[in-house]
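Asks: 3D, please:
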Amino acid sequence: MNAGRAARAALSAVAEPGDALLNRIIDHVGAEGTLEAVRTGRPPDGLDVTAKEAARLEHWRIRLVAAAPEQDLAVCAELGGRLVCPGDPEWPTTLDDLGGERPYALWLRGPADLRRSCLHSVAIVGSRAASSYGLHVAADLAAELADSGWTVVSGGALGIDAAAHRGSMAAEGPTVAVLANGFDVPYPASNEGLFAEMARRSVLVSESPPGTHPHRLRFLVRNRVIAALSRGSVIVEAEARSGALNTASWARRLNRVVMAVPGQVTSRTSVGVHRLLREEGTILVTRHEEVIEAVGRIGEDLAPAPRTPVLPRDRLDPVTRSVLEAFPARGHAGPAQLAAKAGVPMPTVNAKLGLLAAGGFIERAPAGWRLTPAAKAAPEPPAPDAVPIRPGLPPDA
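Replies: Got it, this is the predicted structure:
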């Protein structure tokens, strides 16, 4: 067994993830030297520590007695997992942006290559007590991003996280779950089936050895890994106090893109998102193209403008359309009246009337021509300077 790998396995068992002191010692004497410092309870030569830090070193020394890194590695292998350390081909170098708070190692389970998966990745996180609107948005965004070749990263929690993972997998796309517990501990228990499917098709990520149970601090600490693995984070629903907002804070600190989906103004799960949207630097997104434009490469991933529906009258040539638009909404009109209003010669009007009648736009009336019921019901296209409306939402949504 590689001594450095075994040392990192032990360190991940005795210290909380991302401890700045432990990373400082690792930088100073390496993983094996750090394990020896923990074993003796004394800092390595040449490294000054405060009294508070020395107490932490003593705490790790006591915990090391119960650590069993060889057993952890054996259980990991039995479950088809692996330990990935800095410098390994699968180690995502974006984690190094965390500096003194980077992971010591990662315990992975699942066939997907973590580093490769995260080259084009977006985090989607949000409220555990999500609304049906939020669940729908998260799943749709994840599925559409997966269809476009992007990996969805989230935290495996109830609500928005689970919806994002499921949406990506429904589109046969890769997804990464960063857990606050060992990858063999199904938490929350209701997501056990989701985790099993991810272990079969994607990848589960943990900073803690197998068998580790979660506690509150680790949920907040793991958010830094979610932010670091992704090019940007999308927040879909968040209350005033929310772990999702903590992820956004880490993303901003790491110079990643912060995006948010607007929610219902009457919902408490929108309070945090709307507060985030009022902060400088947050990008409002409503569809996957806008997410890709925000995190993609300049000039390659621009979001296309929303397209309005193409109506039958849009396919008419300009002269024929001008004759059609000269018709009154109610009543009838004769050729002379239409010619005057459209500014078109009478012979041209007579020719266009035949075309419009054949197309079902107009019909004969007792004293001329009139619009058909279908033509009256056809919606008018928006003015050129109108604000585009998202398909499926009413104009005042």
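Asks: switch to C-alpha atoms for all contacts and neighbour counts from now on
Replies: OK.
Asks: which residues are in contact with stretch 72-81?
Replies: The contact list for stretch 72-81, computed with Cα atoms under 8 Å, 6 or more residues apart in numbering, reads Ala9, Arg82, Leu83, Trp107, Leu108, Arg109, Gly110, Pro209, Pro210.
Asks: run the chain-centre distance for stretch 95-115.
Replies: Offset of stretch 95-115 from its chain centre (Cα atoms, centre = their mean, to the nearest Å): 19 Å.
Asks: er, stretch 10-26 actually
Replies: Its chain's average C-alpha position is 29 Å from that of stretch 10-26, according to Cα atoms, centre = their mean.
Asks: just the buried residues of that stretch, please?
Replies: Within stretch 10-26, the residues that count as buried by 16 or more other Cα atoms under 10 Å are 10-18, 21-26.
Asks: same question for stretch 190-198.
Replies: Buried positions in stretch 190-198, judged by neighbour count with 16+ other Cα under 10 Å: Leu194, Phe195, Ala196, Met198.
Asks: what's the distance between the third one and Leu204?
Replies: By that I understand Ala196. Between Ala196 and Leu204 the computed distance is 9 Å (Cα to Cα, to the nearest Å).
Asks: pull the distance from the host helix or strand of Leu11 to the chain's centre.
Replies: If you go by DSSP states H and E, Leu11 is part of helix 3-14. How far helix 3-14 lies from its chain's middle: 32 Å, per Cα atoms, centre = their mean.
Asks: could you also give me the structure for this second sequence? I'd like to compare it with the first:
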Amino acid sequence: MMTLDLSAASARDALGAHGDPLTDDEAIDAFARVWWGHLAEPGDADAGALIGALGAAPALEVVVHSVPTPIADLDAVAARHAWARWRPRLDGSAVRRSLRTATLVGLRLLTPADAAWPEALDDLGPHAPSALWVNGSLEAVREATPISVVGARAATSYGEHVAAELAAGIGAHGGAVVSGAAYGIDGAAHRAALAVGSPTVAFLAGGADRAYPSGNAGMIAEIAEAGAVVSELPPGSAPTRWRFLQRNRLIAAMGAATVVVEAGWRSGSLNTAGHAAGLGRPLGAVPGPVTSAASAGCHRLLREYDAVAVTCPDDVWELAGGPGDPRGGPPPGAEDGVQRRRTDVTTRVLDALSPRADRTVAEIARGAGLSLEETGSLLGLLELEGLAGRGGSGWRRA
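Replies: Now for the predicted structure:
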């Protein structure tokens, strides 16, 4: 088993400037949380439960030095699967490399012990991030009311116009726009907030040092100046479909309310809306033309999930200031737990495959953050569905 040094001296040496002005215990905790950012994929409830029960450093010690052990909400089977997911990613050089990168590009490491930590994310429970990497500052955002504004990437001119009006109005009311820096509605909302000089926050699905999409790199740099660009993933991490879906839970949790401006029937924005409803956050949706497929998802939220119709900034502000009463039950598009898990982990395996180069099961498991056994089973299913195939030296995406 690998050697893991979680002493205060080792933690401070690795953290460098990120360790000041922490106490020894805080430095050890922060260093362990950086490790967890490498071991567990975003939203890993098993990691969250283990950290919540033991603390970040003791939980890491247990994973490294003991056999799979039932702890907290993990029974023997869950512990065995969790250990199998995490142990292939135990790489001290990757941890130190991400810390060096963060220092070079000016990212700040935030942990729950930091005064700037956004406490709203704690509502995610075991799905909450273990740490955050921030380019910019969350201090200005903490003094405002954050409101999440999301919608389709393939937005219409109507959708972008409404998103800009709402975002500008949120800024005029003293609020801060939270979104995902994507094309379409996200970009329109961020740019309007920047134009009126209000703080704005962008949560990325990759490392906070990787502007994605690259076409919005200039805007993302402006967001870092006026507010913050945030990611729970270590610097250098690539965005994947799974990580986009998990990123959405942070956008929903950060906002005092979530507004979906424009969304198709199966838009990813409904995933954000589902997280908001599950957290008990007020949920709003902007009506569009009944003939527009780009607004079908918004109409679905209004009809099936008791979203509030939003037509102007005052509506948004009222939504954020009121108690909200989103309908209970499963969010839009949610399936039963077994099927949802199968879909989620299948997406992670697909993300880890390449369409051009063969990869071994071990490489795919490490990339997906899954055990070898689970990865092998999912690859077999993907092969039957025609989504993956065996090559000369491994697997590749079909």
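Asks: farthest pair within the contacts of stretch 72-81 of structure 1?
Replies: Spanning the widest gap among these are Ala9 and Gly110, at 18.6 Å by Cα to Cα.
Asks: which parts of the stretch 201-350 of structure 1 are strands?
Replies: Remark: strands assigned in the stretch 201-350 of structure 1 by DSSP state E, counting those that start in this stretch are 203-206, 232-236, 257-261, 282-284.
Asks: and for structure 2?
Replies: 108-110, 132-136, 145-150, 175-179, 200-203, 228-231, 258-260, 283-285, 308-309, 388-390, 395-397 (DSSP state E).
Asks: as TSV, these with mean neighbour count would be great.
Replies: Listed next are the strands of structure 2 as TSV, based on neighbours: other Cα atoms under 10 Å:
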stretch	mean neighbour count
strand 108-110	22
strand 132-136	24
strand 145-150	29
strand 175-179	29
strand 200-203	29
strand 228-231	28
strand 258-260	30
strand 283-285	29
strand 308-309	21
strand 388-390	19
strand 395-397	23
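Asks: make CSV out of those strands and add distance to Gly337 of structure 2.
Replies: Listed next are the strands of structure 2 as CSV, based on distance: least, Cα to Cα, whole Å:
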stretch, distance to Gly337 of structure 2
strand 108-110, 32
strand 132-136, 28
strand 145-150, 25
strand 175-179, 27
strand 200-203, 26
strand 228-231, 26
strand 258-260, 24
strand 283-285, 23
strand 308-309, 27
strand 388-390, 24
strand 395-397, 26
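Asks: quick one on the thing from earlier: of all the buried residues of stretch 10-26 of structure 1, which two lie farthest apart?
Replies: Maximum pairwise distance among these (Cα to Cα): 17.4 Å, between Ala13 and Arg24.
Asks: thinking again about what came up before, which one of the buried residues of stretch 190-198 of structure 1 sits closest to Gln337 of structure 1?
Replies: Lowest distance from Gln337 of structure 1 to the buried residues of stretch 190-198 of structure 1 (Cα to Cα) belongs to Leu194, with 68.1 Å.
Asks: what lines up with that closest one in structure 2?
Replies: The alignment partner of Leu194 of structure 1 in structure 2, by TM-score structural alignment, is Met219.
Asks: pull the contacting residues for that match.
Replies: By Cα under 8 Å, 6+ apart, the contact set of Met219 of structure 2 is His190, Arg191.
Asks: ok, now how distant is it from Val316 of structure 2?
Replies: Where Val316 of structure 2 is concerned, Met219 of structure 2 sits at a distance of 24 Å (Cα to Cα).
Asks: now swap in Pro68 of structure 2 and tell me
Replies: Pro68 of structure 2 is 48 Å from Val316 of structure 2, by Cα to Cα.
Asks: mean deviation, stretch 219-228 of structure 1 versus structure 2?
Replies: Superposing on structure 2 and averaging over aligned pairs (mean Cα distance after the TM-score superposition for structure 1), stretch 219-228 of structure 1 comes out at 0.8 Å.
Asks: Provide the aligned range in structure 2 for that stretch.
Replies: With TM-score structural alignment as the criterion, stretch 219-228 of structure 1 aligns to 244-253.
Asks: what's that stretch in contact with?
Replies: Residues contacting stretch 244-253 of structure 2 (Cα under 8 Å, 6+ apart): 42-43, 120-121, 123-124, 148, 178-180, 203-205, 258, 268, 271-273, 275-276, 279, 281.
Asks: now do 7 Å
Replies: Contact with stretch 244-253 of structure 2 is made by 42-43, 120-121, 148, 178-179, 203-205, 258, 271-272, 275-276, as judged by Cα atoms under 7 Å, 6 or more residues apart in numbering.
Asks: and which of the residues you listed is nearest Arg397 of structure 2?
Replies: Among those, Ala205 lies closest to Arg397 of structure 2 (Cα to Cα), at 21.4 Å.
Asks: quick one: map the closest one onto structure 1.
Replies: Under TM-score structural alignment, Ala205 of structure 2 pairs with Ala180 in structure 1.
Asks: ditto for Val64 of structure 2
Replies: Using TM-score structural alignment as the criterion, Val64 of structure 2 maps onto Arg39 of structure 1.
Asks: coming back round to it: and the strands of the stretch 201-350 of structure 1 as CSV, adding distance to Ala54 of structure 1?
Replies: Putting the strands of the stretch 201-350 of structure 1 into CSV (distance: least, Cα to Cα, whole Å) gives the following:
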stretch, distance to Ala54 of structure 1
strand 203-206, 27
strand 232-236, 36
strand 257-261, 37
strand 282-284, 40
